[in-house]
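Student: Sequence and predicted structure, then a few things I'm wondering about:
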Amino acid sequence: MSDVPLTHSRFGRRDFLTAGLGVAGGVALWAGGLAGPASAAGAERALWREGRSANGWPVTDKVHDHRVEGAEQVTVPLLAGDVATVLLFVARRVNYEIATLDAGEVTGHTTDRTVSTRYESNYLSGTAIAVRPVLYPVGSKDGLFPHETVVVRDILADCEGVVRWGGDEEVPKESHFQIDVRPGDERLATIARKFEQWDRTPGAGPGTINPFAPERQRAAKALERRQRAA
């Protein structure tokens, strides 16, 4: 991955609408993972007890810090290899096309087993990131402008179903992106190789993509229908 810092446009004026939203609730100790979904009004925190996160990856503390290209001083702890390659692609496109990210605005792996929803357990395996989670917490929705949602949908389409967005969950979290295939799934390696090839190809990859091209919007909408139905 290249580490060339760039300057990009920031989020729109909607930031202040979501900045004050928080997540309420105490800690409940539930066996067998997180028991039941959290509510949007006040998501309870629960202890994730399983050895694997909700997407099937082993809970681990063997992660590495990875720099988000183009985002000065922004690093995120992730499972190394194809997982990091794909999730860093997501963060890079957000940085280039939606908001210039600052230090601390992308979070990843954690060893804290308290979660608000099942999908937040994926941070424990280093297979999920949250981009500006303070602005877009659990239970908050419609925090993005329409053109920003188009970009997010286009990012997901480039990931070809390997990544799922928290905005599509019953209890949404629009800052959340996770690996949505099991360990060993060949689709993850295929997408990671695609992104690595783009990095080696001038004029390809993040910073060069037009998410509003009709053919790209058709692909994004088709994937949206599949993922919302899942």
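Tutor: Yep, that arrived.
Student: make it CA atoms for all contacts and neighbour counts henceforth
Tutor: Fine.
Student: Report all helices and strands that the helix or strand where R218 lies contacts.
Tutor: Assigned by DSSP states H and E, R218 belongs to helix 214-229. If contacts are counted by 3 or more C-alpha pairs under 8 Å, 6 or more residues apart in numbering; DSSP states H and E, helix 214-229 sits against helix 146-158.
Student: between the helix holding R218 and helix 146-158, what angle do the directions make?
Tutor: 80 degrees (axes from the mean of the first three to the mean of the last three C-alpha atoms, to 10 degrees).
Student: Against that first model, consider the following:
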Amino acid sequence: MTTLTGTPAPHALPAPRAHPAPHAHPAAYADSGSRPAHPGHAARRVRASRPSRPSRPRRHAVALVLAVVAVAVAAALALQALAPGGDRSAGTSQNGWPEITSGDDPRLVRLPWVTGRVLGGDVATVLGYVAERFDAEVEPVDPDASWGWAHRPVRGGTTLSNHASATAIDLNAPLHPLGVRGTFTDEQVAAIRAILADVAPAVAWGGDYADRPDEMHLEIVGDPDVVAEVAARLRG
């Protein structure tokens, strides 16, 4: 006897295979945050944020301008130093005359009454006249104790002394100490004032200082024009 069996079920079709999603462009990952951006992209962004450097031609132009300015300043200073009768140094003494920084400066000349020297020309004429008459009418001058040029500040201060411009002399300094009044007799003071009258208004005496007398000291106080006029008068 034939036994009937059920019709076999048809074979099931296999499920379709899932295909992987196409790779996204690296920029998409960088924007979405799902994965870090490619290192090269980050480096390019960092480099782009740096300030740009001046171009090479511009740097060269700036350097050239600075060099030209430096040369011009140096030339101006050199011309000032070489100008006849001009200020060859940067500073001035109390009376406004230019300082002399070296004892070898050719502007300095000797006087027989002082150790050191004084400024030549009209200043030497005037101060030489004062020293000569002081020696004859006030008291004998000891050259070893009498001074001219010395590049230094005022005693106890920072301003350049008139000695620094060789426009002052100290006569018989040990006999007439700084700060002491009355080191001369009345007759000697009268003789000093007679000398000052003949060189007015070009010379002042330290004995007339109100705050700190300096009776050894005589100095030029006039400007070059005043000193030239007095010197011309003394020469006759």
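Tutor: Sure, I can see it. Predicted model, so just to flag it, every value in this text is computed and none were measured.
Student: what's around the aligned residue in the first structure for H151 of the second structure, how many residues?
Tutor: Alignment note: H151 of the second structure maps to T111 in the first structure; criterion TM-score structural alignment. If you count neighbours by other C-alpha atoms under 10 Å, T111 of the first structure ends up with 13.
Student: And the strands in the first structure, which stretches?
Tutor: In the first structure, the strands defined using DSSP state E lie at 27-28, 45-47, 64-67, 75-78, 106-107, 114-115, 128-131, 163-165, 176-179.
Student: Which among those strands is found nearest to P146 of the first structure?
Tutor: Closest approach to P146 of the first structure among those (C-alpha to C-alpha): strand 163-165, 15.6 Å.
Student: mean deviation of that closest one from the second structure?
Tutor: Mean deviation of strand 163-165 of the first structure relative to the second structure after superposition (mean C-alpha distance after the TM-score superposition for the first structure): 0.4 Å.
Student: Show the contacting residues for the corresponding residue of the second structure for D168 of the first structure.
Tutor: Per TM-score structural alignment, the equivalent position to D168 of the first structure in the second structure is D208. D208 of the second structure sits next to 214-215 when contact means C-alpha atoms under 8 Å, 6 or more residues apart in numbering.
Student: how much space between D208 of the second structure and L234 of the second structure?
Tutor: Applying C-alpha to C-alpha, to the nearest Å, the value for D208 of the second structure to L234 of the second structure is 24 Å.
Student: Show me what V141 of the second structure aligns to in the first structure.
Tutor: Alignment note (TM-score structural alignment): V141 of the second structure maps to L101 of the first structure.
Student: okay, which residue is most central for the first structure?
Tutor: In the first structure, the C-alpha nearest the mean C-alpha coordinate belongs to F177, at 1.9 Å (C-alpha atoms, centre = their mean).
Student: Setting aside sequence neighbours, what's the nearest residue to that residue?
Tutor: Of all residues not flanking F177 of the first structure in the chain, W165 sits nearest, at 4.7 Å (C-alpha to C-alpha, 6 or more residues apart in numbering).
Student: Nothing else from me, thank you.
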